[in-house]
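A.B. asks: no FASTA, just this:
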């Protein structure tokens, strides 16, 4: 049986280090785990004015979350908190009231940063935001400090210890999704 994990990158930057980190995480996924990006780039800014008729991008976004066995949300840390685009995505997922796509969904958070904190302020804020929506937020968090030597020429993690941490992280998410 394949465990389907959706991942959301909380950055729309073409040079996102969180996207690069998750491309490397995917390369280290254990056998039987399929990781697919759930895109947020096309989501407009959330407004309750849309609750009666969601745009197709939001309908597709919510459906992708609901179809996944588990979801990983990766956020950069901007101004010592989660990114605005990932917060906007969570807002879309949580509405209309009573139709929260993360409700009871096994969810993990991750963050990558050039800062020594490895994205911890952003992931801490994201945990609190997702827990409010009654997601089953795992205690296992993947925070990565990114430097010039983090990735090899193929885009994988250069350090075997980081590759092992990525494998353990995805295995923990998949294991919780199976329970």
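C.D. replies: Received the coordinates, thanks. On a predicted model such as this, the values are computed, not experimentally measured, just so you know.

A.B. asks: When you work out contacts or count neighbours from here on, use the C-alpha atoms and nothing else.
C.D. replies: Fine.

A.B. asks: Hmm, residue 101 is touching residue 91, no?
C.D. replies: No - in this structure, residue 101 is not within contact of residue 91 by C-alpha atoms under 8 Å, at 10.2 Å.

A.B. asks: putting a second one here so we can go through both:
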């Protein structure tokens, strides 16, 4: 359920990186998006992906602290912004696993009706386009509402300047556009 604070119009966005790497460009892109969001966007980078155990229906009744923390973070956000690297032409297994947990129970999960947007980055020429497509497909199957234009960042190692912000106006516009699309989707719900 979207719970935007209409008294302040602050959009609470939970940013989830599909990378576990400390120096991940995808995590850096999420931080850049947060810096561009302005005072009306509160973006929190969730760093609990590594603590989510493999999904098992046997563990659904008592999923453990890693899953419980993730579900609470997702439920408490107005919207989600994902950034995914591309591993073997698809999304990382750890991210897919987390979505399997978050999709339960089907039709009543924390993802059902949640506004989400996706960015992807890779050092190659396609910018994680295949992982972006796969993540978008999985999110839609989970009942999330995917908004915004496709944002795939090629040659990601040069996408951000030394200040941590996008090196091009095109990327800056794309990231702020996704935040705007998330805000519009939440307000329309």
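C.D. replies: Thanks, I have the structure now. Being a predicted model, the structure only gives us computed values, none of them experimental.

A.B. asks: hmm, back to that, between residue 101 and residue 91 of the first structure, which one's more packed in?
C.D. replies: residue 101 (23 against 19; other C-alpha atoms under 10 Å).

A.B. asks: Map the more buried one across to the second structure for me.
C.D. replies: Here residue 101 of the first structure is matched to residue 110 in the second structure, going by TM-score structural alignment.

A.B. asks: which non-adjacent residue is nearest its match?
C.D. replies: Distance criterion C-alpha to C-alpha, 6 or more residues apart in numbering; nearest residue to residue 110 of the second structure, sequence neighbours excluded, is residue 75 at 5.4 Å.

A.B. asks: What is the burial count for that neighbour?
C.D. replies: When counting by other C-alpha under 10 Å, one arrives at 20 neighbours for residue 75 of the second structure.

A.B. asks: how far away is the alignment partner in the first structure of it from residue 99 of the first structure?
C.D. replies: Residue 75 of the second structure maps onto residue 66 of the first structure when the alignment is built from TM-score structural alignment. The spacing between residue 66 of the first structure and residue 99 of the first structure, counted by C-alpha to C-alpha, to the nearest Å, is 11 Å.

A.B. asks: again, but for residue 31 of the first structure
C.D. replies: Per C-alpha to C-alpha, residue 31 of the first structure is found 33 Å from residue 99 of the first structure.

A.B. asks: Start from the N-terminal end of the first structure and give the strands.
C.D. replies: For the first structure, the strands defined by DSSP state E occupy 3-9, 33-37, 70-74, 77-78, 81-82, 106-113, 136-145.

A.B. asks: who's sitting farthest from the centroid in the second structure?
C.D. replies: Most distant residue from the mean C-alpha position of the second structure: residue 58, 26.9 Å away (C-alpha atoms, centre = their mean).

A.B. asks: Would you mind finding the match for that one in the first structure?
C.D. replies: Residue 58 of the second structure maps onto residue 49 in the first structure when the alignment is built from TM-score structural alignment.

A.B. asks: cool, and residue 90 of the second structure?
C.D. replies: Using TM-score structural alignment, the partner of residue 90 of the second structure in the first structure is residue 81.

A.B. asks: That match contacts residue 125, doesn't it?
C.D. replies: Yes - here residue 81 of the first structure reaches residue 125: they are 5.8 Å apart, a contact under C-alpha under 8 Å.

A.B. asks: Next, count neighbours for residue 130 of the first structure.
C.D. replies: Neighbours around residue 130 of the first structure, by other C-alpha under 10 Å: 22.

A.B. asks: quick one: the counterpart of it in the second structure and residue 37 of the second structure, what's the gap?
C.D. replies: Using TM-score structural alignment, the equivalent of residue 130 of the first structure in the second structure is residue 139. Between residue 139 of the second structure and residue 37 of the second structure the computed distance is 23 Å (C-alpha to C-alpha).
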